[in-house]
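> test case, fold it:
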Amino acid sequence: MDRPLPARGRWAGWSRRWLGLLLASLLLLGGAWALRQAWPALPVVQQPQLATVRQGEFRDELVLRARAEPLRLVQIDAQEAGRVEAVLVQDGALVQAGQPLYRLHSREQETLLMQRAAEVAQQQANAALQRSAWASSQAQNRRELAQLRAQAEEANAQWRRQRELAAAGFVSAAGLEQAERQATLAAQLLAQAREDQQLEQRTRSQSLAEMDRAVAGLQQGLRLLQASRDQWTARAPMAGRLSGFALQPGQSLRPGEHVARIHDPAAGLQLAAEVDEFYLPRLTGQLPAFSEAGRWTLTQTLPQVQGGKARAIFQAEGTAPVLRPGQTVELRLQLGEARPALLLPEGPGVQDPVYVLQGQELQRRPVQLGRRAAGLVEVVAGLQAGDQVLISATPHTEAKLRLP
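Purely as a prediction, here's the structure:
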């Protein structure tokens, strides 16, 4: 016999509905997981920096940091080694040409000067003694020569008398021969004495000449030492303003050590800036440059390159601006004429190709970029105004990237 079933409660219906929803959710999650395995996730760009391409005016200029330098400047270096005895002027003072700046003292130089003076005096005394001895020797030689001359004349006269007496028969031939030998001997002694005295005179004369040359050399060295002593008092090489002068009494200096500099305020100033060697081929002619202090002109580019930088010199046009030596200014060097162009801020990611924002993805796109100046890059082709471009660097090279 049939029995009636109990009536179903409302909670049973809700249970079936929740079970259906749970099954549907599991199916959706499984499908999403399957799609994720079929289509890998795009790489994510960490901390992206985006910039917008805009239409504007490209100014072909280079921003530099320039330093004001005097047009006429003289560097002062120490000429002698020594200890600073006195500082005669102060840093920043206006000095005249030849004005004493500082005075040195060198015990070694003083000792050397005294030794050289003593050597000169000693050599002069030796030369004086040699001259005195020569004069005495010449007097003695003159007396001996006079005596020998008198003896020779007496012997010659005796020989002539003996010859006359021998002719008359009063003197024998032996006596005449003896008188002749005496006359000949006296003449030979006189000639030998004259020859010896001439040789002695030449020898003493050469010796005294050598001593005189030695004394002259010592005197020249003494004068040089005295002149160097005068250089112990350093003087200004020109009139101008002294700067960088920081000597203190008692300080030791070496030859060639930098001491100070003097510049002529009336000569004006110039600007010096370091330019990357990449721009060297374009630094031709007198290019204009601008700063808040006025207008300048590129006048010289030094050929030496150090650390990838070259040195450029600028001079003011018209009235020189009021600047102080060593002051730095921002200088905008104009390399070419301004022209309309698509502009993009410069960044490490602005290289061909670039990543352009499309929805939530970044797509890689080839572009053609032009010149770079003042933090901007000229876009020649591949982009249009309003495009969002990734300008920060990224380690990825895939065709598409995803934003975080």
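> use CA for all of it now, contacts and neighbours both
Noted.
> so in the chain, which strand runs the longest?
In the chain, with assignment by DSSP state E, the single longest strand is strand 294-306.
> beyond it, next helix or strand please.
Sequence order places strand 309-316 as the next helix or strand after strand 294-306, per DSSP states H and E.
> can you list contacts of the longest strand of the chain?
277, 283, 285-290, 310-317, 321 (CA atoms under 8 Å, 6 or more residues apart in numbering).
> could you rerun that using 10 Å?
Residues outside strand 294-306 that contact it (CA atoms under 10 Å, 6 or more residues apart in numbering): 270-277, 280, 283-290, 310-322, 331-334.
> in strands, which of these fall?
270-276, 288-290, 310-316, 331-334.
> report the distance from the longest strand of the chain to the chain centre.
Mean-position distance between strand 294-306 and its chain equals 18 Å (CA atoms, centre = their mean, to the nearest Å).
> buried set for that strand?
By 16 or more other CA atoms under 10 Å, the buried positions in strand 294-306 come out as 295, 296, 297, 298, 299, 300, 301.
> save the residues you listed as TSV, and put in distance to residue 385 too.
Rendered in TSV, the data for the buried residues of strand 294-306 read as follows (distance: CA to CA, whole Å):
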residue	distance to residue 385
295	34
296	35
297	35
298	35
299	39
300	40
301	38
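> where along the stretch 1-150 of the chain do the helices fall?
10-38, 107-168 (DSSP state H, counting those that start in this stretch).
> residue 348: which of these is closest?
helix 10-38 (32.4 Å; CA to CA).
> thinking again about what came up before, deepest in the core, which of the helices of the stretch 1-150 of the chain is it.
Comparing these by mean neighbour count (mean count of other CA atoms under 10 Å), helix 107-168 ranks first with a mean of 15.
> list the helices and strands that helix packs on?
The helices and strands touching helix 107-168, judged by 3 or more CA pairs under 10 Å, 6 or more residues apart in numbering; DSSP states H and E, are strand 82-87, helix 173-230.
> another sequence for comparison is provided below:
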Amino acid sequence: MDKKISRTWRQKALRPSLFGLIIFFVVAAAYNFSQANTGGRSHNVAINNITISSVTQGEFVDALSLRGQVVPKTTIYLDTTTGGQVEQRLVEQGEFVEKGQPLIRLSNTNLQLDVMGREAQVTEQLNFLRNTQMNMATSRLNLRRDLLEIELQISHLQRRSKQSSMLVDKGLLAKDRLAEIKDNLSYYQARKALTIERQEQENSIRKVQVKQLEESAVMLEKNLLFARENLDNLLFKAPVSGYLSELNVEIGESKERGARLGQIDIPNEYKLVILLDEFYLNQVHRDLAVMVALESGNIMAKVSKIDSRVKQSQFQIEVDLPTSASNIKRGQNIDIKLMLGGNKEQALLLKRGAFFSNSGGNWAYVLTAEGNKAIRRNISLGKKNQDYFEILSGLSLGEKVITSSYGNFDKAQQLQLN
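Predicted coordinates for the structure are as follows:
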């Protein structure tokens, strides 16, 4: 016979307790998981680990403190027009060279042979031109001689025809003899006309042929002159006076046509190359005032060129330095102030800080009046200089703002300051 087993009070209380503990842990885990994913509504922060700045009021000087690098304003590149092997290096990099001073001597056997071949062609062409001119002169003289002989025959025949006509009238000469004389006269007259026509045609052809030969000779002489200039260019000379800042040649090295040998910088003509954050791309324009800090004192200059191509979040501007600026060297870095021109007398100001990289200036953590909390608030910032942001809206004078990085708590709505 089966016996009924009854549970004790402890056993009866254990099951609800287990269910209660399980539900508690599940709810706690779900809460912690939601807080981890949402960043939480609140975050505890040690006040010693943050930077707090107050909103102030004062003059906002719209100027940027930057550094620019000195580079030559005008650079002449030295490229070879002939190519060849470096035979001699006559100067060293960094020297000051005068216009026309020899710098490098090259050798080029093929170019020398080409010049010799062109000289032979010119000589041959000139000889042919002289021979042609001599032949034309001989032909012209022969035609003139033939014309003189024909005119002489015509003169004789005219005289004989006149005498024979008188004899025929008197019956002393046969008419056939007179007709023969007149036929010969007509022949020589026609021959004279033909000779004159041939002379005119040959003169016309001769002029064209001589002109073509002369033009061909001139062209060959120009080619020869060009080849000789290339041969002269094997001794590379300075095109201008200046500092030889680069000279990329070694003795025995072969250089192709168009290869760069070096560069010359024009002295006392410099410019500054300055890199700016892309934030200022719409604020910078040509002729913008720039204050340059030199050893001799501050001078004013202007932005001369803007390269709007953004590389690694930066763009480049150039500032021409006046020729009066002294003690300037290529590659030197100089402090400048870029005057953006938007100065304001009474502006709300907030010190620059790392918070901008997290919020983009669209929001910030603002401390409460008690100072133990910081509430996330939407704000609007305008221009910035090397020290301050200009506040457009969202903050009031005297309020305190966390301006250090928000990297660890930028999703929290409020911060508990310990």
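> now the buried members of the contacts of strand 294-306 of structure 1.
270-275, 277, 280, 283, 287-290, 310-316, 321, 331-334.
> quick one, what contacts whichever residue in structure 2 pairs up with residue 95 of structure 1?
Here residue 95 of structure 1 is matched to residue 97 in structure 2, going by TM-score structural alignment. When contacts are counted by CA under 10 Å, 6+ apart, residue 97 of structure 2 touches 91, 103, 237, 238, 239, 240, 241, 242, 243, 244, 264.
> TSV for those, including secondary structure, neighbour count and distance to residue 217 of structure 2?
Formatted as TSV, the contacts of residue 97 of structure 2 follow (DSSP: H, G, I helix; E, B strand; the rest coil; neighbours: other CA atoms under 10 Å; distance: CA to CA, whole Å):
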residue	secondary structure	neighbour count	distance to residue 217 of structure 2
91	coil	15	40
103	strand	18	35
237	strand	19	30
238	coil	19	33
239	coil	16	31
240	coil	15	35
241	coil	17	38
242	strand	21	41
243	strand	18	43
244	strand	25	41
264	strand	26	39
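> coming back round to it: state the distance from the match of residue 95 of structure 1 to residue 257 of structure 2.
Taking CA to CA, to the nearest Å as the measure, residue 97 of structure 2 falls 23 Å from residue 257 of structure 2.
> likewise for residue 354 of structure 2?
For residue 354 of structure 2 relative to residue 257 of structure 2 (CA to CA), the value is 54 Å.
> the more surrounded of those two?
residue 354 (15 against 12; other CA atoms under 10 Å).
> what sits against whatever residue of structure 1 lines up with the more buried one?
Superposed on structure 1 with TM-score structural alignment, residue 354 of structure 2 falls opposite residue 346. Remark: with contacts taken as CA under 10 Å, 6+ apart, residue 346 of structure 1 is in contact with 51, 372, 373, 374, 375, 376, 377, 378, 391, 392.
> against residue 178 of structure 2, how distant is the corresponding residue of structure 2 for residue 160 of structure 1?
Matched across to structure 2, residue 160 of structure 1 falls on residue 162, judged by TM-score structural alignment. Look at residue 162 of structure 2 and residue 178 of structure 2: by CA to CA, they are 9 Å apart.
> residues shared between the contacts of the two?
Shared contacts of residue 162 of structure 2 and residue 178 (CA under 10 Å, 6+ apart): none.
> tabulate the helices of the stretch 1-150 of structure 1 (JSON lines), appending distance to residue 305 of structure 1.
What follows is the helices of the stretch 1-150 of structure 1, written out as JSON lines (distance: least, CA to CA, whole Å):
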{"stretch": "helix 10-38", "distance to residue 305 of structure 1": "56"}
{"stretch": "helix 107-168", "distance to residue 305 of structure 1": "42"}
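> of the helices and strands packed on helix 107-168 of structure 1, flag the one that's most buried.
Burial of these is given as mean neighbour count (mean count of other CA under 10 Å); strand 82-87 ranks first at a mean of 19.
> quick one, that strand and helix 107-168 angle?
Using axes from the mean of the first three to the mean of the last three CA atoms, to 10 degrees, the direction of strand 82-87 of structure 1 lies 110 degrees away from that of helix 107-168.
> by contact count, what packs against strand 82-87 of structure 1?
Strand 82-87 of structure 1 packs on strand 100-105, helix 107-168, strand 233-235, strand 252-253, going by 3+ CA pairs under 10 Å, 6+ apart.
> try it again with 8 Å
strand 100-105, strand 252-253 (3 or more CA pairs under 8 Å, 6 or more residues apart in numbering; DSSP states H and E).
> wait, which of those is closest to residue 172 of structure 1?
strand 100-105 (91.4 Å).
> average gap between that closest one and structure 2?
Following the fit onto structure 2, the mean deviation recorded for strand 100-105 of structure 1 is 2.3 Å by mean CA distance after the TM-score superposition for structure 1.
> in the stretch 301-404 of structure 1, which spans are strands?
Along the stretch 301-404 of structure 1, counting by DSSP state E, counting those that start in this stretch, strands occupy 309-316, 328-334, 339-345, 354-358, 361-365, 368-373, 376-381, 388-390, 400-402.
> what's the most buried one of those?
Of the strands of the stretch 301-404 of structure 1, strand 388-390 is the most buried (mean count of other CA under 10 Å), at a mean of 23.
> compared with structure 2, how much does that strand deviate?
Average distance, strand 388-390 of structure 1 versus aligned residues of structure 2 after superposition (mean CA distance after the TM-score superposition for structure 1): 4.8 Å.
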